[in-house]
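Novice: Sequence first, then the predicted structure, then my questions.
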Amino acid sequence: MRISTSQYYETTAANYSRGYNNALQTSAEASSLVKVNTAADDPVGAARLIQLGQQSAALTQYTSNISTLKSSYSQSETALTAIQDAMQSARETALSANNGTNTDADRKAFAQQLTQIQQTILGLMNSQDSSGNYIFGGSKTSAPPYTANSDGTYSYNGDQSQLNMAIGDNHSVASNITGWEAFQQSINTARTQVAMTAPAVDDGRVTLSNGQISDSATYDAKFSGGQPYTISFVSGTQLKITDASGTDVTAEASQNGAISNSNGANQTVTFRGVDLGLNINLQSGDVPNTVLPGHTFTLATQPDTFNTSRSAGNPSTAVVTSATTTNQAVYNSTFPAGGAILKFTSATAYDLYAAPISASSRPVSSGTLAGSTATAAGVSLTFGSAPAAGDQFVVQSNNHQTQNILDTMSLMISALNTPVDGSAVAQQKLQATMNAGVSNVTSAMNQAGSALTSIGTRGQALDDQSTTNQSLVLANSTSQSAIRDADPAEVMTRLTLQQTMLQAAQLAFSKINQLGLFNKI
């Protein structure tokens, strides 16, 4: 077989060019110690590097999120700790104020102290982060979560939304503590009420407190089914309790309803999880078996109350002056649990919607104004002046199952500012109110403590995930290095071989080139 000179030159040139390019590429690899610069260098390795790069970016973001979360938790923890300290101060102040030796002037001074503590707590509950966002408002970070109402109560304007951030693959944690979980879920231990039904004019001989829930399990299981209860004093040493159907349930009361009249102050009657404070105030010459029978009281859970507000853009200046439940059955079945919005479609016609209103919202109740009163979903709302078409009013129910610390303190402050000197009955009622307030402050402290525990649990989750992420970062870096980085010894050996082969090719070409026919002429 003969090989033409041109074919030989082309083949040799192509081989030499290929060898030269290989040596040049290996030289670059030896210089950078990177063996995969383009997908052409290693298609499979390049694809794997893209995956590892995406994982690395995600791990970097997780690290940033963990840092952000730790900062957020630190701010929430600081605020909650300060709130708990203020609550403890309020509790100690309330206990001091409840001392029977204090005068009205003393109690007013204590009320001023509680007012100052209340404002401190309010400020802390409306804490903002370094960006000006309110930390306890849920997703509503641009407005204070707590504001005062005209009736002295305080409303939570935030929501229950938890803002989640990813800290690992398929692992997210909430970045915030809402006011709802930290303050609004404090159990209200004073959510029952007592009313005297006989005699028609209170003679002061028997005072019975509204009661405090001492056993939530028993209360939840038994109390509501039998209310309202009637408590009757049948003798100087015995009371009787009947439920709504008239059944005698006295056996479920402490000591089977037996009471003392010889030492009648500060007695406790426990019934279906509720502790009732009882005081017998006999007057000179009273015969217990004569003056105590005939005193009767009703005992029941506090009825729902309502907080109302008008929308800022209302055409009229009308406001709701009162809101009461007028049909309990309809209220229980139709009133929106999350609050309602009453919207006037004309000067007299209105619809009630579940809050918030959306394009797909349908009214749960409709009606026409009767005088100055609108009745919807079992609730009657009275207006101080005539509404107009387009007016909207927010109606939020309060079932008294829970009570925030601000409302608890308002009740104690009001009680301490009410004169009671010279009236044993008034002092006993004050003492009952303050005892209930102290119990609710303790409940609020426990709730804030639960929020702190939640922060601690989340912080531990951050630490655990951070450790996992660091291991993943190390493994990712090792995997990328194994695919991308060159072995210095191997690449130098390969470069030396390629350079030697290139030199040999050059030498062989020059030698064979001398064997041409023209060299023999």
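Specialist: Structure received. Since we're looking at a predicted model, the values are computed, not measured.

Novice: only C-alpha atoms for contact and neighbour calcs from this point on.
Specialist: Fine.

Novice: Which elements pack onto the longest helix seen in the chain?
Specialist: The helix of greatest length in the chain, counted in residues with DSSP state H as the criterion, is given as helix 424-484. Other elements packing on helix 424-484 under the criterion 3 or more C-alpha pairs under 8 Å, 6 or more residues apart in numbering; DSSP states H and E are helix 43-97, strand 164-168, strand 206-208, helix 405-416.

Novice: Tell me how far that helix lies from the chain's centre.
Specialist: For helix 424-484, the distance from its own C-alpha centre to the chain's C-alpha centre is 11 Å (C-alpha atoms, centre = their mean, to the nearest Å).

Novice: List the buried residues in the helix or strand following it.
Specialist: Sequence-wise, the next helix or strand beyond helix 424-484 is helix 488-513, with elements assigned using DSSP states H and E. Judged by neighbour count using 16 or more other C-alpha atoms under 10 Å, the buried positions of helix 488-513 are 491-492, 494-495, 498-499, 501-502, 505, 509.

Novice: what's stretch 451-461 in contact with?
Specialist: The list of residues contacting stretch 451-461 from outside it, by C-alpha atoms under 8 Å, 6 or more residues apart in numbering, reads 70, 73, 77, 80-81, 173, 177, 181-182.

Novice: Sort out which of these are buried, if you could.
Specialist: When the contacts of stretch 451-461 are checked for burial by 16+ other C-alpha under 10 Å, the buried set is 70, 73, 77, 80-81, 173, 177, 181-182.

Novice: could you redo the residues you listed as TSV and give each row distance to residue 419?
Specialist: Conversion of the buried ones among the contacts of stretch 451-461 to TSV gives the following (distance: C-alpha to C-alpha, whole Å):
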residue	distance to residue 419
70	49
73	44
77	39
80	34
81	35
173	51
177	40
181	36
182	34
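
Novice: about what we covered before: for the helices and strands packed on helix 424-484, which one ends up most surrounded?
Specialist: strand 206-208 (a mean of 24; mean count of other C-alpha atoms under 10 Å).

Novice: so what does it touch, helix or strand wise?
Specialist: Contacting strand 206-208 under the criterion 3+ C-alpha pairs under 8 Å, 6+ apart are the following elements: strand 274-280, helix 424-484.

Novice: most packed of these?
Specialist: Each of the helices and strands packed on strand 206-208 was scored by mean neighbour count; the highest is strand 274-280, a mean of 23, by mean count of other C-alpha under 10 Å.

Novice: contacting residues around that strand?
Specialist: Counting by C-alpha under 8 Å, 6+ apart, strand 274-280 makes contact with 205-215, 219, 261, 264-270, 428, 432, all of which sit outside it.

Novice: Mind giving me the PyMOL select for these, buried ones only?
Specialist: Selection of buried members from the contacts of strand 274-280 for PyMOL, criterion 16+ other C-alpha under 10 Å:
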select buried, resi 205+206+207+208+209+210+211+212+213+214+219+261+265+266+267+268+269+270+428+432
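
Novice: Next one for the comparison:
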Amino acid sequence: MRISTLQAFNNGVAGIQRNYSNATRTQEQISTGNRILTPADDPVASVRLLQLEQQQNVLSQYNSNLTAAKNSLTQEEVTLNSVNTVLQRVRELAVQAGNGALDPQDRKSIAAELGEREDELLSLMNTRNARGEYLFSGFQGKTPPFVLEGDKYIYKGDEGQRKLQVASSLTIPISDNGKSIFESVTNAGRLDSNIVAQPPASTLSVSAPLVSDETAFASDPGFPSQGIEIQFAADGSSYSIYQLPRTDDGAGNFNDTALPGYSNLSIDDDASSSDLLVFRGVTLHLDGTAQGGERVQLTAPVEPRNKQGILDTIANLRSALESPANGNTGVRDAVAVALTNLDHGMVSVDQARGNIGARLNVIETTQTDNEDVALVNKGVQAELRELDYAEALSRLSMQTVVLEAAQQSYVKIAGLSLFNAMR
């Protein structure tokens, strides 16, 4: 086979360039520490590395969301702790106000502190986060959740709950709306009492009904949905309880049967003391002296008031202490309702705090899981991308020897020429 001088030169140069390129590439791998410099080096590993980097970016976003969720829930928890502290102080003031030995001036002093606590609680319920959004407004972050209109506190937010995705299939709430925590509180004073029949000589008066036991009120048999009627015997010393509506013979004579276990119950005829009636979770005070024939009905109002906000509970108590409607009995009734409603409110706040604690625990475990996945991810990336230095150095040494041999052989072959033999 004939080999021209040009062909010999081209082959020599191509071999040197190829060997030089291999040595240079190995040196670049050593300097960067990466085995894969371009996707062509290992297409399969390159695709896998791209997937792992995408997963790592998603995990980084999840970690950012976890941090934001933790900060939001921590602020909400701190705020609710402060709310609970204020409610405990308000409850102490309510208990103090129930002391029958206090004079009107003492009660006004208590009412003054209740007013300050009411303002403090309003400020806490309208707390903003670091972004300037209200914590308890639901989705209406720019709207103050609670506003005083007239003598009532109105909730201006919505019932939304902001959420963040913290894992591929896990979304966690990072806020709670104020209506669910502070407004949807069971109202113990949701029933009305009304004396529908009373002889002229009777001094009987009744307090506002108090739902003191929610379990007994709602259990079977619970408090009748249409209410009850208390009818006093002719001698005024005993009474029976009937379920509404009652049936009569058309002449005003009732022919229905008293509820079992609640008939011919005796009462104290001392007008200076109060008799306590407890019926299926409802507490009622009977004051004065009954003459006989009195009928008292306990019913739900036409416009239900099953729920009452915490701020309204405090405001109602403050108003009752400032100007009691029925003297000591009015204060007694207002304090009883306020204490029960405050207890319900603190239960609602504690439930919200418990939910926040559960979410914070989920965030903590999710952060740990994400860190573990990220660590495994980085390990796989290192295994695919990073260079084996011992192998690379050995390969570079071999490539250097080959390059030097190619260079030396090229010099010798380049010196071979027919003209040199003809000199």
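Specialist: Good, I have the coordinates. These numbers were taken from a predicted model, which means no experiment stands behind them.

Novice: Any idea what the TM-score is?
Specialist: Comparing the two superposed chains by TM-score structural alignment, normalised by the length of the second structure, the resulting TM-score equals 0.90, with 411 aligned residues with a C-alpha RMSD of 2.3 Å.

Novice: circling back to that earlier point, identify the farthest-apart pair in the buried residues of helix 488-513 of the first structure.
Specialist: Between all members of those, the longest pairwise span (C-alpha to C-alpha) is found for 491 and 509 and amounts to 26.6 Å.

Novice: what lines up against residue 268 of the second structure once you look at the first structure?
Specialist: Per TM-score structural alignment, the equivalent position to residue 268 of the second structure in the first structure is residue 261.

Novice: Could you look up the SS state of its match?
Specialist: Following DSSP: H, G, I helix; E, B strand; the rest coil, residue 261 of the first structure is assigned to coil.

Novice: Over to residue 160 of the second structure?
Specialist: Using three-state DSSP, the secondary structure recorded for residue 160 of the second structure is coil.

Novice: Could you double-check that it lies in contact with residue 177?
Specialist: Yes - taking C-alpha atoms under 8 Å as the definition, residue 160 of the second structure is a contact partner of residue 177 at 6.5 Å.

Novice: ok, residue 145 of the first structure to residue 124 of the first structure distance?
Specialist: As judged by C-alpha to C-alpha, to the nearest Å, residue 145 of the first structure and residue 124 of the first structure stand 11 Å apart.

Novice: Actually, residue 41 of the first structure.
Specialist: When C-alpha to C-alpha is the yardstick, residue 41 of the first structure and residue 124 of the first structure sit 61 Å from each other.

Novice: Those two: which has the busier surroundings?
Specialist: A direct count of neighbours by other C-alpha atoms under 10 Å for residue 41 of the first structure and residue 124 places residue 124 higher, at 20 against 12.

Novice: For the more buried one, give me its contacts.
Specialist: Under the criterion of C-alpha under 8 Å, 6+ apart, the contact list for residue 124 of the first structure reads 79-80, 82-83.

Novice: ok, the residue nearest the centre of the second structure to residue 130 of the second structure distance?
Specialist: When the second structure is reduced to its mean C-alpha position, the nearest residue by C-alpha atoms, centre = their mean turns out to be residue 176, at 4.3 Å. Counting by C-alpha to C-alpha, the gap from residue 176 of the second structure to residue 130 of the second structure is 16 Å.

Novice: mind listing what residue 295 of the second structure touches?
Specialist: Neighbouring residues of residue 295 of the second structure by C-alpha under 8 Å, 6+ apart: 195-198, 229-232.

Novice: Now render those as a markdown table, adding secondary structure, neighbour count and distance to residue 382 of the second structure.
Specialist: As requested, the contacts of residue 295 of the second structure are exported to a markdown table (DSSP: H, G, I helix; E, B strand; the rest coil; neighbours: other C-alpha atoms under 10 Å; distance: C-alpha to C-alpha, whole Å):
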| residue | secondary structure | neighbour count | distance to residue 382 of the second structure |
| --- | --- | --- | --- |
| 195 | strand | 16 | 84 |
| 196 | strand | 10 | 86 |
| 197 | strand | 12 | 89 |
| 198 | coil | 18 | 91 |
| 229 | strand | 22 | 81 |
| 230 | strand | 20 | 83 |
| 231 | strand | 23 | 87 |
| 232 | strand | 25 | 89 |
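
Novice: burial count for residue 235 of the second structure?
Specialist: Residue crowding around residue 235 of the second structure was assessed by other C-alpha under 10 Å; the count is 11.

Novice: I should have written residue 3 of the first structure there, sorry.
Specialist: Burial measure for residue 3 of the first structure: 7 neighbouring residues, criterion other C-alpha under 10 Å.

Novice: And residue 160 and residue 177 of the second structure? Which one has more around it.
Specialist: Between residue 160 of the second structure and residue 177, counting by other C-alpha under 10 Å, residue 177 is the more crowded of the two (23 against 17).

Novice: quick one: contacts for the more buried one?
Specialist: Shown in contact with residue 177 of the second structure (C-alpha under 8 Å, 6+ apart): 135-138, 157-161.

Novice: neighbour-wise, which of those residues leads?
Specialist: Highest neighbour count within these: residue 136, with 33 neighbours (other C-alpha under 10 Å).

Novice: quick one: contacts for that one?
Specialist: With contacts taken as C-alpha under 8 Å, 6+ apart, residue 136 of the second structure has the following neighbours: 125-127, 145, 157, 175-178.

Novice: Out of these, the closest to residue 366 of the second structure would be?
Specialist: Comparing every one of those with residue 366 of the second structure (C-alpha to C-alpha), the shortest separation belongs to residue 175, at 18.1 Å.

Novice: thought the closest one was touching residue 181?
Specialist: No - applying C-alpha under 8 Å, one finds residue 175 of the second structure not in contact with residue 181, separated by 11.1 Å.

Novice: thinking residue 193 of the second structure is in contact with residue 299, fair?
Specialist: Yes - here residue 193 of the second structure reaches residue 299: they are 6.6 Å apart, a contact under C-alpha under 8 Å.

Novice: Could you say which helix or strand holds residue 246 of the second structure?
Specialist: If you go by DSSP H and E, residue 246 of the second structure is not part of any helix or strand.

Novice: Please tell me how far it sits from residue 291 of the second structure.
Specialist: Counting by C-alpha to C-alpha - residue 246 of the second structure and residue 291 of the second structure are separated by 22 Å.
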